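[1] With the input below, show me the fold.
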Amino acid sequence: MDTLSGFTRPIQICDVTVDTKRQNRKISYAVRTPSSAMGSNDPDKLVAKADKLTKLSLTRWSADWKSATVLYEQAANAFRVARQYENAKEAFEKASKGQEMISSPWDAAKHMESAAALAKELRKWSEVADFYRRASELYFECGRSQPASDALAKGARALEEADPDGAIQLYADACSILEEDNREQMAFDLYRAATNVYIKVEKYADAATFMLKLGLAADKSNATNSQFKAYLSAIVIFLYAHDFKEAEKCYNDCSQIDAFLSSDQYRCASKLLSAYSEGDVEEIKRVAQSSTISHLDNAIIKLARKLPTGDVSSLKTDTKEVEEPLDENDLT
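    Coordinates of the predicted model:
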């Protein structure tokens, strides 16, 4: 600060050499730094200025959302760089609203995703779900089903550990969006992800159900390999849960598909169920190590490698024919 010159703001001292016929002289002079350059990048001030632009007053009869949105975006990025995540999240929320107000739902969705990512950093899980859902809705307004589904999937992945049930619901909704747009094939990984979450929380019946939904989606997409893997996976899950009756029912239902009967997955499932029916533990373990099982998803392979999980001796069926007792009064 130069107090002698009378300046109250920072100044820059510049040296200029002046050549004349008589002498060389160095002249120093001061340049005042514009006050507008100071604090122009202060995110708090940017937000405050933007807020004023969106509020009506006696001198402002309409909100200037276009100018305000630019300021909110600048503030959000500045807060994020400064690792002030709470402030950054709120600024991105306001920027998203601003983009909505100026009829730009795509950019509004992008900002909402940024807010969701920051909510994840702050471990505010309910906001994570809400923001990704809102982003999905905004993408859907643009007529873009894939980004709408992707936003829900991002939210689901973020919630898998903290809120498994919430994650599963987001995965299910993400699948529904693609199904409604006849893009079932793009949902395969989402069905698998939801199944994995169900397995982690030991909801095996639900996990098997999601595998069968994958099988249905694969059938509509003519993806027979994925379809038959899904059928075998569902059977393995039921067996891991030691629910032989459901495994057998699933096997019988899937066997109604003619193409399945000639597949490796069908033969593998048949061998597994036969081994269970015979109470043959060693055969169960041998089939579980087969190459057909090895080509399933990792989560399913891990379950198969642990088969059998319970006592299978009670499942053993007596194949010997039981002779009917002789009725002496029946001479026919």
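[2] C-alpha only now, for contacts and for neighbours.
    Fine.
[3] hmm, who's touching stretch 238-248?
    204-205, 208, 234-236, 273, 303-304, 306-310 (Cα atoms under 8 Å, 6 or more residues apart in numbering).
[4] cool, stretch 135-145 as well?
    Residues outside stretch 135-145 that contact it (Cα under 8 Å, 6+ apart): 105-106, 108-110, 112-113, 147-152, 177-178, 181.
[5] right, and out of those, which lies closest to residue 286?
    Nearest to residue 286 among the contacts of stretch 135-145 is residue 178, at 38.7 Å by Cα to Cα.
[6] State the helix or strand in which the closest one lies.
    Residue 178 belongs to helix 164-180 when assigned by DSSP states H and E.
[7] Residue 13 now?
    strand 11-19.
[8] isn't residue 269 right next to residue 232, touching?
    Yes: when contacts are counted by Cα atoms under 8 Å, residue 269 is listed as touching residue 232 (6.2 Å).
[9] neighbour count winner among these two?
    residue 232 (29 against 23; other Cα atoms under 10 Å).
[10] if I look at that one, how far off is residue 196?
    Distance of residue 232 to residue 196, computed by Cα to Cα, to the nearest Å: 15 Å.
[11] One more: residue 108?
    For residue 108, the distance to residue 196 - Cα to Cα - is 32 Å.
[12] Looking at the two, which is more packed in?
    Per other Cα under 10 Å, whichever of residue 108 and residue 196 has more neighbours is residue 108, with 26 against 23.
[13] For the comparison step, fold the sequence that follows:
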Amino acid sequence: MPKSPAELLLEKADKKASSSTGWFSSSSTKWEDAGDLYQQAANSFRVEKQFKAAGDAFSREAECRENSKENNDAANAWWNAAKAYKKDDPLTAIQALGCTISHLTKLGRFRQAADREKDIAVIYEQQLHDIAKAAESYTRAAEWYEQEEAAATASACRKSAADLCAQVEDYRGAIQLYDMVANYALKSNLTKYSVKDYWLRSGLCALAMRDVGKAQRDIEVFKSKDITFSSTRECKFLEDICACVTEGDENAFTAAAFEYDQVTKLDEWKASILMKIKRTLKDEVDIL
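    A predicted model of the protein is given here:
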């Protein structure tokens, strides 16, 4: 069976990379030429929809760029490798993204490093379903976005991290992140409307860790930060749920959740954490 154009280019690249340096060429030139050939092979593999082979070729290109001290090109090659691997080999895609980030941070390109860290978070969350690691990557990306004065994007990453922390029952971590997101949202009239949802989520996290006292104290803090919060459905619902948990009243709890859902549909995250809270109603809770 004849070799494909991509395979022929790959052979040519391998031969160039393993060749010795002649009198009239430098080692740097050898690696530059080999890198160009690996890039051509990788793109040809992509045309043939051989994504694993494309990722491998881009990785070899990246190594050539590193050998010739072309750090910008190395970062781009690792990113191209990650995009090729992502479809069929997400773990290797994460490794390639890590190499990309290493080059970007050395070059001081933290905004792009944050973008790639966010890519890692999405792979962990959506493909590998490793919620804890996804939360870590979203948080790291947020820190870099904040350094680059991309505050809105940083806040969105922290919101994603907070939701994921709650899923793995790291409620304290989630509350801390929701507090940061809410404080950012309070700074602008354009985002202030979303604060009530962040505070509701934070309060539900406190109840999920069976700390009714904290939830109740936090409600008063929220009211002091935004005088309109006390009149929202989110505030009333949170106060009602606190009362139900304090009294251990499962029927009232179910009724409060149903009533809230009739007007404001409970999303999957809230429905899940409410079920966790409901299961604690027969247990002793902290009301101090």
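[14] Drop the TM-score for these two in here.
    Once superposed, the chains reach a TM-score of 0.76 (TM-score structural alignment, normalised by the length of the second structure), with 276 aligned residues with a Cα RMSD of 3.6 Å.
[15] quick one on the thing from earlier: okay, the very next helix or strand once past the strand holding residue 13 of the first structure sits on what stretch of the second structure?
    Using DSSP H and E, the next helix or strand after strand 11-19 of the first structure towards the C-terminus is strand 24-32. Aligned using TM-score structural alignment, strand 24-32 of the first structure spans no residues in the second structure.
[16] which helices and strands does the next helix or strand after strand 24-32 of the first structure pack with?
    Proceeding N to C from strand 24-32 of the first structure, the next assigned helix or strand is helix 43-54, under DSSP H and E. With contacts defined as 3 or more Cα pairs under 8 Å, 6 or more residues apart in numbering; DSSP states H and E, the packing partners of helix 43-54 of the first structure are helix 65-81.
[17] The helix it packs on to helix 43-54, inter-axis angle?
    Interaxial angle of helix 65-81 of the first structure relative to helix 43-54 (axes from the mean of the first three to the mean of the last three Cα atoms, to 10 degrees): 160 degrees.
[18] same for helix 65-81 of the first structure, what does it pack against?
    With contacts taken as 3+ Cα pairs under 8 Å, 6+ apart, helix 65-81 of the first structure sits against helix 43-54, helix 85-101.
[19] deepest of those, which one?
    helix 85-101 (a mean of 23; mean count of other Cα atoms under 10 Å).
[20] Which helix or strand contains whichever residue in the first structure pairs up with residue 255 of the second structure?
    When the first structure is aligned by TM-score structural alignment, residue 255 of the second structure is paired with residue 286. Residue 286 of the first structure is part of helix 281-288 when elements are defined by DSSP H and E.
[21] Which parts of that helix count as buried, going by neighbours?
    283, 284, 285, 287, 288 (16 or more other Cα atoms under 10 Å).
[22] got a markdown table for the residues you listed, with distance to residue 251 of the first structure too?
    Converted to a markdown table, these look like this (distance: Cα to Cα, whole Å):
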| residue | distance to residue 251 of the first structure |
| --- | --- |
| 283 | 18 |
| 284 | 16 |
| 285 | 19 |
| 287 | 16 |
| 288 | 16 |
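[23] can you tell me which two in those are farthest apart?
    Most distant of those, by Cα to Cα, are 283 and 288, 8.4 Å apart.
[24] what residues do these two have in common as contacts?
    residue 272.
[25] need the helices for the stretch 101-250 of the second structure, in chain order.
    Assigned by DSSP state H, counting those that start in this stretch, the stretch 101-250 of the second structure shows helices spanning 110-122, 131-147, 151-167, 171-185, 195-208, 212-225, 233-247, 250-263.
[26] Check what contacts the fourth one and list those residues.
    Residues lying outside helix 171-185 of the second structure but in contact with it, judged by Cα under 8 Å, 6+ apart, are 155-156, 158-159, 161-166, 191-192, 194-195, 198-199, 201-203, 205-206, 208-209.
[27] go again using 10 Å as the cut-off
    135, 139, 151-152, 154-168, 191-209, 222, 225 (Cα atoms under 10 Å, 6 or more residues apart in numbering).
[28] Determine the set of other helices and strands touching the strand holding residue 13 of the first structure.
    strand 24-32 (3 or more Cα pairs under 10 Å, 6 or more residues apart in numbering; DSSP states H and E).
[29] Pull out the buried residues from stretch 233-248 of the second structure.
    Applying a neighbour-count criterion of 16+ other Cα under 10 Å, one finds 233-246, 248 buried in stretch 233-248 of the second structure.
[30] From the residues you listed, pick the one nearest residue 22 of the second structure.
    residue 234 (73.9 Å).
[31] close enough to count as contact, the closest one and residue 201?
    Yes: counting by Cα atoms under 10 Å, residue 234 of the second structure does reach residue 201; the two are 9.5 Å apart.
[32] Which neighbours do the two have in common?
    If you check residue 234 of the second structure and residue 201 against Cα under 10 Å, 6+ apart, no residue is contacted by both.
[33] related to what we said a few turns ago, what's the angle between the helix holding residue 178 of the first structure and helix 188-200?
    Using the same axes, to 10 degrees, the inter-axis angle of helix 164-180 of the first structure relative to helix 188-200 is 160 degrees.
[34] What residues in the second structure pair up with helix 164-180 of the first structure?
    Going by TM-score structural alignment: helix 164-180 of the first structure matches residues 131-147.
[35] Leaving out chain neighbours, which residue sits closest to residue 113 of the second structure?
    residue 101 (5.1 Å; Cα to Cα, 6 or more residues apart in numbering).
[36] That neighbour: how many residues sit nearby?
    For residue 101 of the second structure, using other Cα under 10 Å, the count is 23.
[37] How far does whatever helix or strand residue 99 of the second structure lives in sit from its chain's centre?
    Per DSSP H and E, residue 99 of the second structure falls inside helix 90-106. From the chain centre to the centre of helix 90-106 of the second structure is a distance of 15 Å (Cα atoms, centre = their mean, to the nearest Å).
[38] What is the neighbour count of residue 261 of the second structure?
    Around residue 261 of the second structure there are 13 residues (other Cα under 10 Å).
[39] Quick check, it in contact with residue 267.
    Yes: the pair residue 261 of the second structure / residue 267 is scored as a contact, 9.1 Å apart, by Cα under 10 Å.
[40] Please enumerate the shared neighbours of these two.
    In contact with both residue 261 of the second structure and residue 267: no residue, using Cα under 10 Å, 6+ apart.
[41] Give me the mean distance between the match of helix 164-180 of the first structure and the first structure.
    Here the mean offset of stretch 131-147 of the second structure against the first structure after fitting is 1.6 Å, by mean Cα distance after the TM-score superposition for the first structure.
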